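Q: Can you look at this prediction? I've put the sequence above it.
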Amino acid sequence: MTKRAFAPVVDARTRLLILGSLPGDASLAAQEYYAHPQNAFWRLVGRVVAVDLVGLPYPERLAALRMARVGLWDVIVSGERRGSLDAAIRRAEAADLLALVATLPELRAIAFNGALAARTGRRLLGEDCGLTVIDLPSSSPAHARPFATKADVWDQLSITLR
């Protein structure tokens, strides 16, 4: 089954762009980034922007990210996949990451949410993109690391927003 990414959540003030791989089934069904209730994304990024995002309705979550100058997108715009695991993605069509980056004059850093996002995104950006590039442990429940371990790495993103 072919699955498609959502539109980027960015504006001209975006300083930090967090990139996942491709939305999972729960996200596609809800039409929301990171909609699976066990995905730690909103808890992790909420710590970075110092806002409890988990309790907010989705539109307010996105508004809070925009206010904090954080953007979201994926490195794959479409691909075939059964289920939600990154390892199951086939026939992936890469996002035009360089074109998006060119529209973000305040962008300082790109963070990759998980290993596939990092591998794909680094290849798309090339060796010297002129930005801080950060590989994050996946927020997905399939990436079985304790929350505190993930948070230690994710918390470092707050430096890019200063």
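A: Received the coordinates, thanks.
Q: Every contact and neighbour count from this point should use C-alpha atoms.
A: Fine.
Q: which SSE is the most centrally placed residue in the chain in?
A: Centroid check for the chain by C-alpha atoms, centre = their mean gives Leu19 as the closest residue, at 3.2 Å. Following DSSP states H and E, one finds Leu19 within strand 16-20.
Q: The residue nearest to the centre of the chain and Pro8, how far apart?
A: 9 Å (C-alpha to C-alpha, to the nearest Å).
Q: Show me the common contact partners of those two, please.
A: Taking C-alpha atoms under 8 Å, 6 or more residues apart in numbering as the criterion, Leu19 and Pro8 both touch Leu72, Trp73, Asp74.
Q: what residues are up against the closest residue to Arg81 other than its chain neighbours?
A: Of all residues not flanking Arg81 in the chain, Ile89 sits nearest, at 4.7 Å (C-alpha to C-alpha, 6 or more residues apart in numbering). Counting by C-alpha under 8 Å, 6+ apart, Ile89 makes contact with Gly79, Glu80, Arg81, Arg82.
Q: put this beside the first:
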Amino acid sequence: MLCIGLSPSIDKDCRALILGSMPGVKSLEEQQYYAHPQNRFWPMMADLLGEALPSRYEEKLAMLLDHHIALWDSIGQCEREGSLDSAIREERGNDFTALLQAYPAIRAIFFNGGKSSQAFRRHNKALLQRPDIAFYAMPSTSPANARWRLPMLEETWRKALTEAGILCYTESKK
């Protein structure tokens, strides 16, 4: 089945970019990043940002943008049956050269899972040489990554987001 990814959620103030690989079936159906109810991305990010978890998708995107975090995917189009990254075939990467030209404040890119990192690195070798951007390979928040429990994910993501200067505090506003 042909899968076409979602548009980026980004604005001119974003300093960080979180990249998935390709949205799963549920996310593509809903046209929403991380729409699967068992994906830990949104609860994790709300906790790390010290925010209450918004119920509406638009509010979730706004929460990230308020903290200067953009979302997109390493893969713009692929063939895949189901939602597993291991089923991705005939991938085409997104145009990060154009994105980074349009949004020059991006200083850190976080790969949500191994496939995201692998695809980005395959299609963007020149960008990896940029000294002004830090790259972070992160454990996936997908329910398929069951060996990483939420507290472990949060600790790892918190360290990287803090190192990149995205998190200034870790207190919860819940």
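A: Now that the structure is in, tell me what you want to look at. Note that this is a predicted model, so its numbers are computed, not measured.
Q: returning to that earlier point: format the contacts of Ile89 of the first structure as CSV; extra columns: secondary structure, distance to Ala64 of the first structure and neighbour count.
A: Shown next, in CSV, are the contacts of Ile89 of the first structure (DSSP: H, G, I helix; E, B strand; the rest coil; distance: C-alpha to C-alpha, whole Å; neighbours: other C-alpha atoms under 10 Å):
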residue, secondary structure, distance to Ala64 of the first structure, neighbour count
Gly79, strand, 29, 18
Glu80, strand, 32, 15
Arg81, coil, 31, 20
Arg82, coil, 32, 15
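Q: Just the closest of these to Arg123 of the first structure, please.
A: Gly79 (17.3 Å; C-alpha to C-alpha).
Q: measure that closest one to Ser21 of the first structure for me?
A: 10 Å.
Q: what does Pro37 of the first structure give?
A: Here the criterion is C-alpha to C-alpha. By it, Pro37 of the first structure lies 18 Å from Ser21 of the first structure.
Q: Neighbour count: the two, which is higher?
A: More crowded of Pro37 of the first structure and Ser21, by other C-alpha atoms under 10 Å: Ser21, with 29 against 13.
Q: Pretty sure that one sits against Val75.
A: Yes: between Ser21 of the first structure and Val75 a contact is recorded at 5.3 Å, counting by C-alpha atoms under 8 Å.
Q: intersection of neighbour lists for those two?
A: Taking C-alpha under 8 Å, 6+ apart as the criterion, Ser21 of the first structure and Val75 both touch Ala117.
Q: Give me the neighbour count for Asp155 of the first structure.
A: Other residues near Asp155 of the first structure number 15, with proximity taken as other C-alpha under 10 Å.
Q: so is the counterpart of it in the second structure in a helix, a strand, or just coil?
A: For Asp155 of the first structure, the aligned residue in the second structure is Arg158 (criterion: TM-score structural alignment). Secondary structure, DSSP: H, G, I helix; E, B strand; the rest coil: Arg158 of the second structure is helix.
Q: Without its sequence neighbours, what residue ends up closest to Arg158 of the second structure?
A: The shortest distance from Arg158 of the second structure to any non-neighbouring residue, by C-alpha to C-alpha, 6+ apart, is to Leu48 (6.5 Å).
Q: Next, work out how far apart that neighbour and Ala126 of the second structure are.
A: Taken as C-alpha to C-alpha, the span from Leu48 of the second structure to Ala126 of the second structure is 31 Å.
Q: Ser86 of the second structure now?
A: Between Ser86 of the second structure and Ala126 of the second structure the computed distance is 25 Å (C-alpha to C-alpha).
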